[in-house]
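All I have is the shape, not the residue letters:
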């Protein structure tokens, strides 16, 4: 596949041939629009490194997930540091190819901006966003497409009722007003702590059998446990 650099070992050390895989990992070391700390580009490598030590057996479910999943890791997508548009086009086309081959794409970031490009590959999808921030600014520091505007740009082509934000604990006045007017469903970090089971049940009921694009920004975690993110909150 174009624009990809193989990485060994892949996620979890699992490396099925692409043709046999039903889940396909791609690293996206995107690090272009950071406004506080840079370092997003190291994310894919660090995630793969940590994945080598993960147990794959889920005690609560009584199964080993990798007995059901065939995983292929295609390596890292080529990023042009001075051209977000060109990089975004590669992200979109790569996800379209994987989806078109009836496989599940899993992207390892990289900055959150990649979500804007990747979600364009899907029709009739719910986006479930785990994030400390709402990312709903219309522009930030003169940029219309960046880590602080990514979900606002997603809503340029996705109805607001198709976005669910979980774990938010910070936003600007502009974002709060936009979210209120658009009636975007959101759960704060306090609500998650108080009653996570209820929130999971409500989101599952809302989504039903529709496709879900799950996007996780690591700053959703308490900075006491994940202090090394680009924009800790």
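Great, that's in hand. Just so we're clear, the structure is a prediction, and the values are computed from it rather than from any experiment.

CA atoms for contacts and neighbours, from now on please.
OK.

for this structure, longest helix please?
As assigned by DSSP state H, the longest helix anywhere in the chain is helix 189-207.

Flag every buried residue along the helix or strand following it.
Toward the C-terminal end, the helix or strand that comes next after helix 189-207 (DSSP states H and E) is strand 211-216. Of all the residues in strand 211-216, those buried under the rule 16 or more other Cα atoms under 10 Å are 212-213, 215-216.

now for strand 211-216, which elements pack on it?
Judged by 3 or more Cα pairs under 8 Å, 6 or more residues apart in numbering; DSSP states H and E, the packing partners of strand 211-216 are strand 125-130.

Give me the angle between the strand it packs on and helix 189-207.
Here the directions of strand 125-130 and helix 189-207 differ by 160 degrees (axes from the mean of the first three to the mean of the last three Cα atoms, to 10 degrees).

Quick check: what element follows strand 125-130 along the chain?
helix 150-154.

And the next helix or strand past that following helix?
Once the chain leaves helix 150-154, the next helix or strand it forms, by DSSP H and E, is strand 163-168.

hold the first one in mind and look at this next one:
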């Protein structure tokens, strides 16, 4: 269970967030500049809210009242960046193993082989990111994140650079993946089409409060 309630003051508006996510997919929909990525970065620990709290399971990740702000590496969160953030000088194999620490070599190889097979990228293990298609890069990014066994997966516009046909296929794969891992997913997009991925869909809404421009996300009917 992910509980998020915070306020973050940005240059052009005040972002107010109030979300509750169980083992389901939550999609945040809104135009560029509406604060979608900021929501993810605050949850992941890359940015700090001005007020509020973020709780994942029994762990408090951030609390302004308790003065808690766990660093990102202690939060147990997987993050898929918009451009996938693969290391171009590393092979697929080494990209996936990059975040795996303190595991015996034999166990590491076992986990690697399992994740390569799960994502159907075993044959790509010795290739470099420049040799991969958009869909293959996404699978590698997902594999690299999920091999660390996160308690929450954040996806920042993961399908934005793909054509419609590929987006449809990868939407299906994300749904299937969620069914296998059974952890909360939070995905942000500016495509209404991708909202169908969500068990819950929240849309960006702009309003005013005491003369300030407020941006918040409200649940769609």
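Done, it's in. No experiment lies behind these values; they were computed from the predicted model shown.

And the TM-score between them?
Here the superposed chains carry a TM-score of 0.30, computed using TM-score structural alignment, normalised by the length of the second structure; 107 aligned residues with a Cα RMSD of 5.3 Å.

re earlier: mind giving me the packing neighbours of the longest helix of the first structure?
Packing partners of helix 189-207 of the first structure (3+ Cα pairs under 8 Å, 6+ apart): strand 163-168.

Tell me the buried residues in the very next helix or strand once past the strand it packs on?
Downstream of strand 163-168 of the first structure, the first helix or strand assigned by DSSP H and E is helix 173-182. Across helix 173-182 of the first structure, burial judged by 16+ other Cα under 10 Å covers 175-176, 178-179.

Same check on stretch 200-211 of the first structure?
Using 16+ other Cα under 10 Å as the burial criterion, the residues of stretch 200-211 of the first structure that qualify are residue 207.

Which one of the buried residues of helix 173-182 of the first structure is nearest to residue 126 of the first structure?
Nearest to residue 126 of the first structure among those is residue 179, at 16.4 Å by Cα to Cα.

And the closest one, how close does it get to residue 173 of the first structure?
Distance, residue 179 of the first structure to residue 173 of the first structure, by Cα to Cα, to the nearest Å: 10 Å.

Kindly report the same for residue 26 of the first structure.
Taking Cα to Cα, one finds residue 26 of the first structure at 35 Å from residue 173 of the first structure.

same deal with residue 212 of the first structure?
Distance from residue 212 of the first structure to residue 173 of the first structure, counting by Cα to Cα: 28 Å.

Need the three-state assignment for residue 188 of the second structure.
Under DSSP: H, G, I helix; E, B strand; the rest coil, the three-state class of residue 188 of the second structure is strand.

my guess is it meets residue 37, correct?
Yes: the pair residue 188 of the second structure / residue 37 is scored as a contact, 7.2 Å apart, by Cα atoms under 8 Å.

who's more crowded, the two?
Higher neighbour count among residue 188 of the second structure and residue 37: residue 188, with 27 against 21, using other Cα atoms under 10 Å.

What residues of the longest helix along the second structure count as buried?
Looking across the second structure with DSSP H, the single longest helix is helix 164-181. Residues of helix 164-181 of the second structure classed as buried by neighbour count (16+ other Cα under 10 Å): 167, 170-171, 174, 178, 181.

Residue 21 of the second structure and residue 2 touch, don't they?
Yes: Residue 21 of the second structure lies in contact with residue 2 (Cα under 8 Å); the separation is 5.0 Å.

coming back round to it: joint contacts of residue 188 and residue 37 of the second structure?
Common contact partners of residue 188 of the second structure and residue 37 (Cα atoms under 8 Å, 6 or more residues apart in numbering): residue 156.

on that earlier part again, reformat the buried residues of helix 164-181 of the second structure as CSV; add distance to residue 217 of the second structure.
Output for those, formatted as CSV (distance: Cα to Cα, whole Å):
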residue, distance to residue 217 of the second structure
167, 24
170, 25
171, 22
174, 23
178, 23
181, 26
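
so where do the strands sit in the second structure?
Shown for the second structure, the strands assigned by DSSP state E span residues 2-9, 14-21, 25-29, 51-56, 59-63, 68-69, 77-80, 152-156, 185-189, 200-209, 212-219.

And the fifth one, what does it pack against?
The reference is to strand 59-63 of the second structure. If contacts are counted by 3+ Cα pairs under 8 Å, 6+ apart, strand 59-63 of the second structure sits against strand 51-56, strand 68-69.

which one of the ones you listed lies closest to residue 205 of the second structure?
With distances scored as Cα to Cα, the stretch of these nearest to residue 205 of the second structure is strand 51-56 (19.7 Å).

what comes up buried for the closest one?
Residues of strand 51-56 of the second structure classed as buried: 52-56 (neighbour count, 16+ other Cα under 10 Å).
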